[in-house]
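1. Give me the fold of what follows.
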Amino acid sequence: MIDRLATDPQFSSVIDRDHIGVVGFSLGGAAAMEIAGARANLEAYARYCDTYKKWDCAWYAGGRAYVDDRPIAFDKVDLRKIDRARFEQSNLDRRVKSAVLIDPGLAQAYDAQSLKEIAIPMTFINLGSPGTIPAAVIASGLAALAPHASYATVAGADHFSFLPECKEGGAELLKSFGEVDPICNDGEGRSRADIHSDLIDLVREALQLTLKEPS
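-> From the prediction side, this is the model:
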C-alpha cells in the first residue's frame, strides 16, 4: 500500500515518506503490530487457544462459516500444523514511524523480546474499562514491554464499538441471522457516535505527537 500510494500521481505529492504512521483495529491491529516489528509465536498462540475457547480461538474450533453468503461446514484447525515459519516471520517495515493499535488481535501470541526491540512509538488503545477487556485483545501487557509505548482505554465501549453506527433494526436483523456477538450494542449506555469521537481524538493526538518534526 505504501509503495502504491507513494508512486500514485494522485497521492504521491501529498505523502511525506519520512512521517508515515499506521493505525490498525483488531486483526488490522495485529497487522500493524507486525509492521512495527512485533513477531508472533505459534506455540504461545496454540497454548492460549488450548484453554481459551472464545473470540479468536473460536474461529478454529470447526463448525459453520460462510462463502459467498452461503453456509458451509469446516473442520477444526490444528494451529500446530500451520506454517510456523510464515506465522513467525518478521514483517517489519522501517518506513513506518508510528503505530496506533486499537484492540490488537493476537495479543497473547507476541514474542516478548520482539516487543522490547520495537524502535517506534506505539499507542495502544483498548475499548472498554479494565476488567472488561477480552484476553484476545488486551494490550496493557504489550504496552508494558514496548519501550516507546503509551496505553489508554475508552470507557463505556466494547470491541465492536469501533464499527460504524448500526442502522435502525440492525441489531434485530443480525440476531435473526444467528449472530451472537453484540455488534450493534455498546456498553454503559454510551452512544457509538460519542465513542467514535473519543477514539478519533485519541488517534489524532497520537499521530500528531509521534510524527511531528523533532524540535
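2. from here on, contacts and neighbour counts on C-alpha atoms
-> Will do.
3. Quick check: the gap between residue 11 and residue 35.
-> Distance of residue 11 to residue 35, given as C-alpha to C-alpha, to the nearest Å: 22 Å.
4. Tell me which of these two has more neighbours.
-> residue 35 (19 against 11; other C-alpha atoms under 10 Å).
5. secondary structure element for the more buried one?
-> Secondary structure from DSSP states H and E places residue 35 in helix 27-36.
6. who's in contact with the helix of greatest length in the chain?
-> Longest helix in the chain by number of residues (criterion: DSSP state H): helix 192-210. If you take C-alpha atoms under 8 Å, 6 or more residues apart in numbering as the criterion, helix 192-210 is touched by 21, 97-98, 100, 121, 123, 154, 156-157, 161-162, 164-165, 186.
7. Now the second one, please; I'll put the structures next to each other:
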Amino acid sequence: MNRFFQIATICGSLLASSAAAQDFQTGLAAFEVIDTSINRPLEGFVWYPTTETEGLATHHGNAVWAGIQAIENAAIVEGRFPLVVLSHGMYGNAMNQSWLASSLAQQGYVVAAISHPGTSTWAREADDARQLWERPKDISRVIDHLLSTSSLHASIDPERIFMAGHSLGGFTAMALAGARYDAAGFNGFCAEYPGELVCGIFDNWNVAKTPEDLAEMAADLSDTRIRGIAVFDLGGTQTFSPSSLSQIKTPLLVFGAPENIDGSGLDLNVESRALAAALPKTNVTYLEPAGLAHFDFLGECTPNAIAILKEEEPDDVYVCVDGGAERRALHTMISNAVTDFFANQ
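-> Purely as a prediction, here's the structure:
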C-alpha cells in the first residue's frame, strides 16, 4: 500500500467520528505581547470563528507554501470559545500551523501562535536560543494577554484552554504540562548517545551550562490553566526526568511520525514512543499513523515547491516531499484527531 492510500484509509476512519462540521469562516488578526519587565516582545497571529464573508483572501502563503483562506480583522462570532495556543518547531514561525489554526477556528476555537525569539525563522539570536526556559513562558504570556488585555478576551472561555506543539514546540508543550529538565539524566544520555540530534542542539545553543541557567531550566514551568495538550513528533524527551513525566496529570495526545524522508525523521524510540511509555497510561493517547513524516505538521506545499527548493534551497527539499495531496489528507486526519481530543477534555 503506497503512502497516499495509507493516509486515505486513516482519514476515512477518523472522518467518521469527526467532532464538528466547519460552520464558520476563519477570522485572522495580528497581535503582539509587550511586557516592560522583560525584553522579549512576542508577535504572532490569532485565528477565530466569524460569520463574515466579505474580504476572504489567501494569507500566510508564498511560492513554496500554500496559504489559508481567511478574513483579516473580521468580527468574531458572539459567544465564548475554547482557546488553543500553538508552539512551532526549531526555526519555525507563527505561520507554520496556520492550516490547523484555520481548521480549528472554523469549528469554533480561538487559536493563537507566536514566533519564539531565538528559535524562529527570522529571529535566531544565540542568547535568546540559550534561554529555552523562556519558550513555555512565552505560551503562558500569550494566555495572560488573550485573557486580559486582548480585544478577544470576552470571547474566550478561561476554563477551556489547550495547546499544541510541534518538534521543539513539543518540548515546550511538555514543560507546560509539568515535565522537568533533568541535567544529570540528559548528560548521561548524551554521553552514551553523543550523535543524537537533541544533544548537539543543546550543546550548540549552550543550554543550561551555567548554574543560573540550569536553575531556570530545571524550574517548574507548568501552566495549570491548560486542560489538554497535543504533542506533534517532539524532540527532547530525554531532557526530562522520568519521575516528572510519570506524575503529569494533563491529558496528552502524542503523535509520533514514523516516515523517515531523506533522513529527516526523529528516532521515535528515544522521542515520541519513549515519551508515551513514560507518561501515566490513563493520561496519554498515542498515535503513530503510517505515512506521517516530521514535516507533515507544516503547511501544504505548492505544486512548484519542490522545483523552487531544488533551485534555491536544495538542502531543504525534504520539507515538501509528498507535501501536496498526501499532506492535505494527513492534515484532515490530524485536525480531526485534535478536535476530538480537545472536545473530550
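8. List the TM-score for the superposed pair.
-> Once superposed, chain against chain, the TM-score is 0.77 (TM-score structural alignment, normalised by the length of structure 1); 194 aligned residues with a C-alpha RMSD of 2.8 Å.
9. re earlier: buried ones only from the contacts of helix 192-210 of structure 1, please, as a ChimeraX command.
-> Of the contacts of helix 192-210 of structure 1, the buried ones can be selected in ChimeraX as follows, counting by 16 or more other C-alpha atoms under 10 Å:
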select :21,97,98,100,121,123,154,156,157,161,162,186
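10. Check the contacts of helix 192-210 of structure 1 and tell me the two furthest apart.
-> The span of the contacts of helix 192-210 of structure 1, defined through C-alpha to C-alpha, is set by 97 and 186 at 32.3 Å.
11. ranges for the helices of structure 1?
-> 2-7, 27-36, 42-51, 55-58, 84-88, 112-116, 140-145, 170-176, 192-210.
12. rewinding a little: chain center to the longest helix of structure 1: distance?
-> How far helix 192-210 of structure 1 lies from its chain's middle: 15 Å, per C-alpha atoms, centre = their mean, to the nearest Å.
13. ok, now stretch 187-203 of structure 1?
-> That offset, for stretch 187-203 of structure 1, works out to 17 Å (C-alpha atoms, centre = their mean).
14. aligned partner of residue 91 of structure 1 in structure 2?
-> Under the alignment by TM-score structural alignment, residue 91 of structure 1 pairs with residue 221 in structure 2.
15. right, and its match touches residue 172 too?
-> No: with contacts counted by C-alpha atoms under 8 Å, residue 221 of structure 2 stays clear of residue 172, the gap being 9.3 Å.
16. who's more crowded, these two?
-> Neighbours per residue, other C-alpha under 10 Å: of residue 221 of structure 2 and residue 172, the larger number sits with residue 172, 32 against 24.
17. What's the match for the more buried one in structure 1?
-> In structure 1, residue 172 of structure 2 lines up with residue 31, judged by TM-score structural alignment.
18. which non-adjacent residue is nearest that match?
-> Leaving aside its sequence neighbours, residue 31 of structure 1 sits nearest to residue 24 (C-alpha to C-alpha, 6 or more residues apart in numbering; 7.0 Å).
19. Can you give me the neighbour number for that neighbour?
-> A total of 18 residues lie near residue 24 of structure 1 under the criterion other C-alpha under 10 Å.
20. Look up how far residue 123 of structure 1 lies from it.
-> In terms of C-alpha to C-alpha, residue 24 of structure 1 sits 11 Å off from residue 123 of structure 1.
21. Same check on residue 143 of structure 1?
-> For residue 143 of structure 1, the distance to residue 123 of structure 1 equals 8 Å [C-alpha to C-alpha].
22. How about residue 117 of structure 1?
-> Applying C-alpha to C-alpha, the value for residue 117 of structure 1 to residue 123 of structure 1 is 15 Å.
23. Give me the nearest residue to whichever residue in structure 1 pairs up with residue 234 of structure 2, chain neighbours excluded.
-> By TM-score structural alignment, residue 234 of structure 2 lines up with residue 104 in structure 1. Spatial nearest neighbour of residue 104 of structure 1, chain neighbours left out: residue 29 (4.1 Å); criterion: C-alpha to C-alpha, 6+ apart.
24. what's residue 255 of structure 2 in contact with, if anything?
-> Contacts of residue 255 of structure 2 by C-alpha under 8 Å, 6+ apart are 230, 231, 232, 233, 272, 286, 287, 288.
25. and the fourth one, how many neighbours does it have?
-> So the one you mean is residue 233 of structure 2. Residue 233 of structure 2, neighbours per other C-alpha under 10 Å, totals 32.
26. quick one: contacts for it?
-> For residue 233 of structure 2, the contacting residues are 166, 167, 170, 254, 255, 256, 257, 266, 271, 272, 294, by C-alpha under 8 Å, 6+ apart.
27. and for stretch 31-43 of structure 2, what span of structure 1 is it aligned with?
-> Stretch 31-43 of structure 2 maps onto no residues of structure 1, going by TM-score structural alignment.
28. Highest neighbour count among the contacts of residue 255 of structure 2?
-> Neighbour max across these (other C-alpha under 10 Å) = residue 233, 32 neighbours.
29. State the distance from the closest residue to it other than its chain neighbours to residue 198 of structure 2.
-> Using C-alpha to C-alpha, 6+ apart and skipping residues adjacent in sequence, the residue nearest residue 233 of structure 2 is residue 256, 4.8 Å away. Going from residue 256 of structure 2 to residue 198 of structure 2 by C-alpha to C-alpha gives 16 Å.
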